[in-house]
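Chemist: Here's a sequence, model it:
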Amino acid sequence: MNTIPQLGLGTFRLQGQQAIDSVSNGLELGYRHVDTAQIYGNEAEVGAALQAAEVPRREVFVTTKIWTENLGGDKLIASLKDSLHKLRLEQVDLTLIHWPSPQGAVPVAESMQALLEARAQGLSAAVGVSNFTKALLAQAIDAVGASNIATNQVELHPFLQNRGVAGFAREHGIHVTAYMPLAYGKVLADPAVLSIAARLNATPAQAALAWSMAKGYAVIPSSTKRENLAANLGALALRLSAEDIAAIDGLERGERLVSPDFAPAWDR
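Modeler: Model prediction:
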């Protein structure tokens, strides 16, 4: 599977049995895109759920992300092999640089070249980046070419629409994956989203996710509740009108929820 499925299952903050149950429920319900990361500390649990599922490996798109301390050319491939061991997989579908190297300690080009080598070795079918600004994305493009960057995964939701980065990616033919698409659930209480959802007989989460997907983004919401996982899948069938999309577009307020002290200088 080469195309990134539009709706995936995020596993950020899920630990132990909770991670196993969420992924197991998701696969059983019909999710075919699972997103994890080295720093989440749950690759082994995700791997256990994948192995136990009655779903052929080729039908599930699996993403992991390389943590900052493993971005050096001498560390990246070994760390990815460790991730594959935990995931019980011979290959992941997508490997991302999770965060750009703090203070540029490891050049973008060095990490991107290591990712291409990992792909050449068959460890990952595709490679990409996460939390990259326009300037950093330009560096990645200069290093390996836009065609070798499968996606830029960024925080993106109605309250932080990241239009500059998304537009820059689109100009270069690079796909965008939206993490935190429901803004930790804050979007679900917004009057505009509630109104649209009520009129369409949908949940607020479905309306917000449908908005992201209408923009062409992949979304990776997470949930520990089976009923929420099931409901979120319903967003795939929901069609928003141009007026609905414009109403949600109007909710932009630059509300960034994820910005650790090692984050890059964000685009304004």
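
Chemist: from here on, contacts and neighbour counts on C-alpha atoms
Modeler: OK.

Chemist: Show me where this structure has its helices.
Modeler: Applying DSSP state H to the chain gives helices spanning 16-29, 43-52, 76-87, 108-120, 134-144, 163-171, 191-199, 204-214, 226-233, 242-249.

Chemist: Ok, which of the ones you listed comes nearest Arg58?
Modeler: helix 43-52 (11.3 Å; Cα to Cα).

Chemist: which residues touch that closest one?
Modeler: For helix 43-52, contacts defined as Cα atoms under 8 Å, 6 or more residues apart in numbering pick out 15-17, 19-21, 23-24, 36-37, 57, 83, 86-89.

Chemist: can you pull the buried residues of it?
Modeler: Within helix 43-52, the residues that qualify as buried are 43-51, counting by 16 or more other Cα atoms under 10 Å.

Chemist: likewise stretch 232-244?
Modeler: Going by neighbour count (16+ other Cα under 10 Å), the buried part of stretch 232-244 is 232-235, 238-240, 244.

Chemist: what about it, how long is it end to end?
Modeler: Start and end residues of stretch 232-244 are separated by 18 Å (Cα to Cα, to the nearest Å).

Chemist: Show me how far that stretch is from its chain's centre.
Modeler: 19 Å (Cα atoms, centre = their mean, to the nearest Å).

Chemist: next up, for comparison:
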Amino acid sequence: MQPTTTFRIGGDLEVRRLGFGAMRLPTEPADDRAASVALLRRAVELGVTLIDTAHLYGWGANEELVAEALHPYPADLLVTTKVGVVRTESGDWSYDARPASLRTQVDEALRRRRTDRVELLQLHRIDPDTPLADQLGALGDLRSEGKIGRIGLSEVTVAELAEARTIVDIASVQNRYNVLDREYEPVLRACEAADIAFLPWRPVAPGAAEKDPEITAVASELEATPTQVALAWLLAHSPVTVPIPGTASIGHLEENVAAADIRLTRDQYDRLNRAASPPR
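Modeler: Presented below is the predicted three-dimensional model:
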């Protein structure tokens, strides 16, 4: 099987279909931070053109780390971020996608990123206490002002995606999804029908891929790792998937990126499909 190698988010923003999730990168102490900076730069050297971060990851520290490593950003690099979750006074977190709060969060993200525009801004979670029209309306206004290029969602249902699309154009959806966890298969198919990028977070079931007999058998046949097989399946499964595996190890990063070159046979793909848990 020969999957496509790139996808145009929003119809015009081309990225390679294997991105990188920065959530796991440590920002301190100094030695760990230096290693994280080196890993981000290595990802770009390897051809990664989409890096995913969020305000929630270290309450802005992860965004600042990405900026330290990669600013000024290469012209073909997309650094996405997410808003809509804030830190409470107790140090916990809560949803907050009220329009005024979203404006503040976006302005703070721009400052941390050292840019005046976010090409893809994702709503980390829908705020259950704020009308969806208000949340997405605020992001739509920010897009009209030039601070946002495209709007995405995270952890949504088919119904929520459909409602959101009546308010603003949606360029991406980021839901939990992998070969062994296909609860959001209907959301993936809705994205595919609308040509919306689907960014699976947790694209490899931690620990489970190495234990699944079908995945390990295919890995042995291809002289690959179970992680690489799981990523190759995602790329073959739908042309709109843009997996964002994360790691703090350069060795694992290189392994993940190499998964884009793995080609599953039709038989191997079908066997992996049967190994997957059925969507709920």
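
Chemist: that older thread, quick check, nearest of the buried residues of helix 43-52 of structure 1 to Gln139 of structure 1?
Modeler: Glu43 (29.0 Å).

Chemist: so what corresponds to the closest one in structure 2?
Modeler: Aligning on TM-score structural alignment places Glu43 of structure 1 opposite Glu63 in structure 2.

Chemist: What's the separation between that match and Pro239 of structure 2?
Modeler: For Glu63 of structure 2 relative to Pro239 of structure 2 (Cα to Cα), the value is 28 Å.

Chemist: what does Pro226 of structure 2 give?
Modeler: Pro226 of structure 2 is 21 Å from Pro239 of structure 2, where distance means Cα to Cα.

Chemist: hmm, what's the outermost residue in structure 2?
Modeler: Most distant residue from the mean C-alpha position of structure 2: Glu221, 29.0 Å away (Cα atoms, centre = their mean).

Chemist: Just give me the match in structure 1 for that one.
Modeler: Residue pairing (TM-score structural alignment): Glu221 of structure 2 is matched to Arg199 of structure 1.

Chemist: How much space separates its match from Ala207 of structure 1?
Modeler: Applying Cα to Cα to Arg199 of structure 1 and Ala207 of structure 1 gives a distance of 10 Å.

Chemist: Deepest-packed of the helices of structure 1, please.
Modeler: Most buried of those by mean neighbour count (mean count of other Cα atoms under 10 Å) is helix 204-214; its value is a mean of 25.

Chemist: Measure how buried Ala100 of structure 2 is and give me the count.
Modeler: Ala100 of structure 2 has 11 neighbours, counted by other Cα atoms under 10 Å.

Chemist: Correction: the previous question concerned Val129 of structure 1.
Modeler: The burial count for Val129 of structure 1: 29, using other Cα under 10 Å.

Chemist: Need the counterpart of Ala218 of structure 1 in structure 2.
Modeler: Per TM-score structural alignment, Ala218 of structure 1 is aligned with Val242.

Chemist: Make sure that match is actually in contact with Glu14.
Modeler: No - checked against Cα atoms under 8 Å, the pair Val242 of structure 2 and Glu14 is beyond contact range at 11.2 Å.

Chemist: Between the two, which contacts overlap?
Modeler: Common contact partners of Val242 of structure 2 and Glu14 (Cα under 8 Å, 6+ apart): Phe7.

Chemist: Comparing the two, which shows the higher neighbour count?
Modeler: For Val242 of structure 2 versus Glu14, the count of surrounding residues by other Cα under 10 Å is larger for Val242: 29 against 16.
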